[in-house]
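A.B. asks: here is the input, now give the coordinates:
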Amino acid sequence: MPRFAANLTMLYPDRPFLDRFACAARDGFTAVEFFFPYAYPAAELAARLCDHGLQLVFFNATPRTDPAERGIACLPGRGHEFRDGFLRALDYAEALGCARLHVMPGRMPADADRRRLHATYVENLAWACGLAAHGRRTVLIEPINPRDVPDFFLTRQDQAHAIVQEVGSPCLKVQMDLYHCQIVEGDLAAKLREHLPTGRVGHLQIAGVPDRHEPDSGEVNFAYLFDVIDSLGYDGWIGCEYHPRQGDAPGGTSAGLGWLHRSRRPTYPDPGPVRG
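C.D. replies: Model (predicted):
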């Protein structure tokens, strides 16, 4: 049975962020993820995790100083800023017991030399992995669809896996978000069967397509994909990174978790007809 982590940046939008830990625990989650921790003292976040018996499984390494940015790791001339941000992320990861840090490359500037962006990204990832190895942490890279984030540097699974192989560090893995993958590539079951056995996928995420609501809505049969994921022996976390259908209505996230409760019910083979 897959293990699900609540994304506290997107779920429970009717509640203040620090109250969302209690909401996730109440709904049966044992793990959480979120985008950025840096607006809060690490000690405060650690206390929320401890108080509610939650494990933090992922957050974004580089703080967002510009709302339009989606990372800076591939941008030439931003190396010092990237490294300072990653060092701060490692401090938070240590305090919060988090093993995975997502490094976002950023958007491609107009008329940029893609080869230079690629070289900068690989260099920064190799540096980050060298530090992550000391704490046995994993650096994640995630392809994101260009409809949601135009000009994003990393959009396809094969591109991400090629970068992982080029960097050559066991600390670098792919964050495979099935929402983004469906929009860009589709054929999700085949993509899972292709990539999960390689050991290069370090985290999965889900959302309904096309509206990014609960995974029981839209064009993707996630119940089937959960069986595929189980059959492939994936034992990592699946982040629930979606916007609840009921928006910020009180209790809207909890009301939309029927898909989660159904996924946790054991299934049994059909015993066939009863014979007298």
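
A.B. asks: okay, CA-based contacts and neighbour counts for the rest of this
C.D. replies: Fine.

A.B. asks: now the helices for the chain?
C.D. replies: For the chain, the helices defined by DSSP state H cover 20-26, 42-51, 79-96, 114-134, 157-167, 178-184, 188-195, 222-231, 252-255, 258-263.

A.B. asks: OK, contacts around the residue positioned nearest the centre of the chain?
C.D. replies: In the chain, the centroid-proximal residue (C-alpha atoms, centre = their mean) is Gln205; its distance is 5.0 Å. By C-alpha atoms under 8 Å, 6 or more residues apart in numbering, the contact list for Gln205 reads Gln175, Met176, Asp177, Leu178, Tyr179, Ile238, Gly239, Cys240, Glu241.

A.B. asks: how many residues are close by the first one?
C.D. replies: Other residues near Gln175 come to 26 when the count uses other C-alpha atoms under 10 Å.

A.B. asks: again with the last one
C.D. replies: If you count neighbours by other C-alpha under 10 Å, Glu241 ends up with 27.

A.B. asks: what does Gln55 give?
C.D. replies: 19.

A.B. asks: equivalent analysis for Leu87, please.
C.D. replies: 16.

A.B. asks: what's the answer for the one 10 residues further on, then?
C.D. replies: Number of residues near Gly97 (other C-alpha under 10 Å) recorded here: 16.

A.B. asks: make CSV out of the helices of the chain and add distance to Ala6.
C.D. replies: Below are the helices of the chain laid out as CSV (distance: least, C-alpha to C-alpha, whole Å):
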stretch, distance to Ala6
helix 20-26, 7
helix 42-51, 13
helix 79-96, 16
helix 114-134, 24
helix 157-167, 23
helix 178-184, 16
helix 188-195, 21
helix 222-231, 16
helix 252-255, 10
helix 258-263, 11
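
A.B. asks: run this one through as well so I can compare:
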Amino acid sequence: MPRFAANLSMLYPELAFPDRFQAAAADGFRAVEFLFPYEWDARELAARLKGNGLEQVLFNGPPGDWNGGERGMACLPGREAEFRAGIGKALAYAEVLGCSRLHVMAGLVPQAQERDALRPTYVSNLRWAAREAAKQGVNVLIEPINTRDIPRFFLNRQDHAHELVAEIGEANVQVQMDLYHCQIVEGDVASKIRQYLPTGRVGHFQVAGVPERHEPDVGELNYAYLFDVIDEVSKDCGWSGWVGCEYRPARGAQPRGTSEGLGWLRGRRA
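C.D. replies: Predicted coordinates:
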């Protein structure tokens, strides 16, 4: 069975963020991920992890002006100094949290600019970030994201991501394969798992139901089948990573709404 990590930015929304660690542990999770830790002191978060027997398996680097609509800086010419400062901050958090995976968001293609014109900046920034991250044993992840949720996002397809990983040419750069985004953009999800997982370049999975982004037992994807595919391919290729539960609970912020929606996971553990 794949190992599942609770995404604390989305799950347990009825609780204050620091209290979500205990809730995840109580539901049987042994690992967590989240978007951004920078509002909190890294030592406080590390204490929450340790106190609840949790492993931090992923978080995002600083995305720029998130509230202003930015979704990363890696592809944006002229933002290199800010990008590098953000990577430095993220790696400082990763060290305290004991986290070995850092997702670096690509950013949005500016209006009136062509995607291909941004590629050299993106490759250069990711190559620099990977070399810095390698100094402390951290893998840098890049994620294709669908253009319905984030219009004009630089990176959208699995093949594009793997081409970029090859061009960047650093051993610690991997793809964050979010099956929700993959289904919306491309479909043929099981075949893509079989194609890309054996390459060693898939560092992390994420899941959510399509199209509403609720629990993975609702929607057009047969996740029970896909989890079996991950298991099957993992046995052949030795993959032992995590599957992040990055979805919005269908019960919203009602008390214990996340916990009550975990029937799909309890069924896997039975």
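
A.B. asks: please state their TM-score.
C.D. replies: The TM-score (TM-score structural alignment, normalised by the length of the second structure) is 0.97; 265 aligned residues with a C-alpha RMSD of 0.8 Å.

A.B. asks: nearest to Ala126 of the first structure among the contacts of Gln205 of the first structure?
C.D. replies: Relative to Ala126 of the first structure, the closest of the contacts of Gln205 of the first structure is Gln175; by C-alpha to C-alpha it sits at 16.7 Å.

A.B. asks: residue contacts, that closest one?
C.D. replies: His102, Leu140, Ile141, Glu142, Pro143, Val201, Gly202, His203, Leu204, Gln205.

A.B. asks: what's the closest of these to Val57 of the first structure?
C.D. replies: Nearest to Val57 of the first structure among those: His203, at 8.9 Å, using C-alpha to C-alpha.

A.B. asks: test my guess that that closest one contacts Ile238.
C.D. replies: Yes: contact criterion C-alpha atoms under 8 Å: His203 of the first structure and Ile238 qualify, at 6.5 Å.

A.B. asks: give me the neighbour count for Glu114 of the second structure.
C.D. replies: 11.

A.B. asks: distance check, it against Phe153 of the second structure.
C.D. replies: As defined by C-alpha to C-alpha, to the nearest Å, Glu114 of the second structure lies at a distance of 12 Å from Phe153 of the second structure.

A.B. asks: more crowded one of His203 and Ile238 of the first structure?
C.D. replies: The residue with more neighbours, out of His203 of the first structure and Ile238, is Ile238; 27 against 24, by other C-alpha under 10 Å.

A.B. asks: translate the more buried one into the numbering of the second structure.
C.D. replies: Applying TM-score structural alignment, one finds that Ile238 of the first structure aligns to Val243 in the second structure.

A.B. asks: its match contacts Ala5, correct?
C.D. replies: Yes: between Val243 of the second structure and Ala5 there is a contact under C-alpha under 8 Å: 5.9 Å.

A.B. asks: residues contacting Glu246 of the second structure?
C.D. replies: Ala6, Asn7, Met10, Leu11, Gln206, Val207, Ala208.

A.B. asks: thinking again about what came up before, out of the helices of the first structure, which is closest to Phe58 of the first structure?
C.D. replies: Between the helices of the first structure, helix 79-96 lies closest to Phe58 of the first structure; by C-alpha to C-alpha that is 8.9 Å.

A.B. asks: where does that closest one end up in the second structure?
C.D. replies: Going by TM-score structural alignment: helix 79-96 of the first structure matches residues 80-97.

A.B. asks: I'd say Ala161 of the second structure and Val175 touch.
C.D. replies: Yes: applying C-alpha under 8 Å, one finds Ala161 of the second structure in contact with Val175, separated by 6.7 Å.

A.B. asks: shared neighbours of those two, anything?
C.D. replies: Ile142, Glu143.

A.B. asks: ok, back up a step: could you check how far the residue nearest to the centre of the first structure is from Glu214 of the first structure?
C.D. replies: Following C-alpha to C-alpha, the distance that separates Gln205 of the first structure from Glu214 of the first structure is 12 Å.

A.B. asks: for Ala73 of the first structure, same thing?
C.D. replies: For Ala73 of the first structure, the distance to Glu214 of the first structure - C-alpha to C-alpha - is 31 Å.

A.B. asks: of these two, which one has the most company?
C.D. replies: Between Ala73 of the first structure and Glu214, Ala73 has the larger neighbour count (other C-alpha under 10 Å), namely 27 against 24.

A.B. asks: let me see the contact set for the more buried one.
C.D. replies: Gly79, Phe82, Val103, Met104, Pro105, Gly106, Thr120, Tyr121, Asn124, Leu125.

A.B. asks: same thing with Ala207 of the first structure?
C.D. replies: Contacts of Ala207 of the first structure by C-alpha under 8 Å, 6+ apart are Leu178, Tyr179, His213, Glu214, Pro215, Cys240, Glu241, Tyr242.

A.B. asks: next one: Asp216 of the first structure
C.D. replies: Gly208, Phe222, Ala223, Trp259.

A.B. asks: quick one: neighbours of the second one, just the number.
C.D. replies: By other C-alpha under 10 Å, the residues close to Phe222 of the first structure number 21.

A.B. asks: excluding chain neighbours, what is closest to it?
C.D. replies: Residue nearest to Phe222 of the first structure in three dimensions, not counting chain neighbours: Pro215, with 6.3 Å by C-alpha to C-alpha, 6 or more residues apart in numbering.

A.B. asks: against Pro2 of the first structure, how distant is that neighbour?
C.D. replies: For Pro215 of the first structure, the distance to Pro2 of the first structure - C-alpha to C-alpha - is 14 Å.

A.B. asks: now swap in His102 of the first structure and tell me
C.D. replies: 21 Å.

A.B. asks: so between the two, which is more surrounded?
C.D. replies: Taking neighbours as other C-alpha under 10 Å, His102 of the first structure and Pro2 compare with His102 leading, 24 against 16.

A.B. asks: related to what we said a few turns ago, tell me the most buried of the helices of the first structure?
C.D. replies: Across these, averaging neighbours per residue (mean count of other C-alpha atoms under 10 Å) puts helix 178-184 on top, at a mean of 21.
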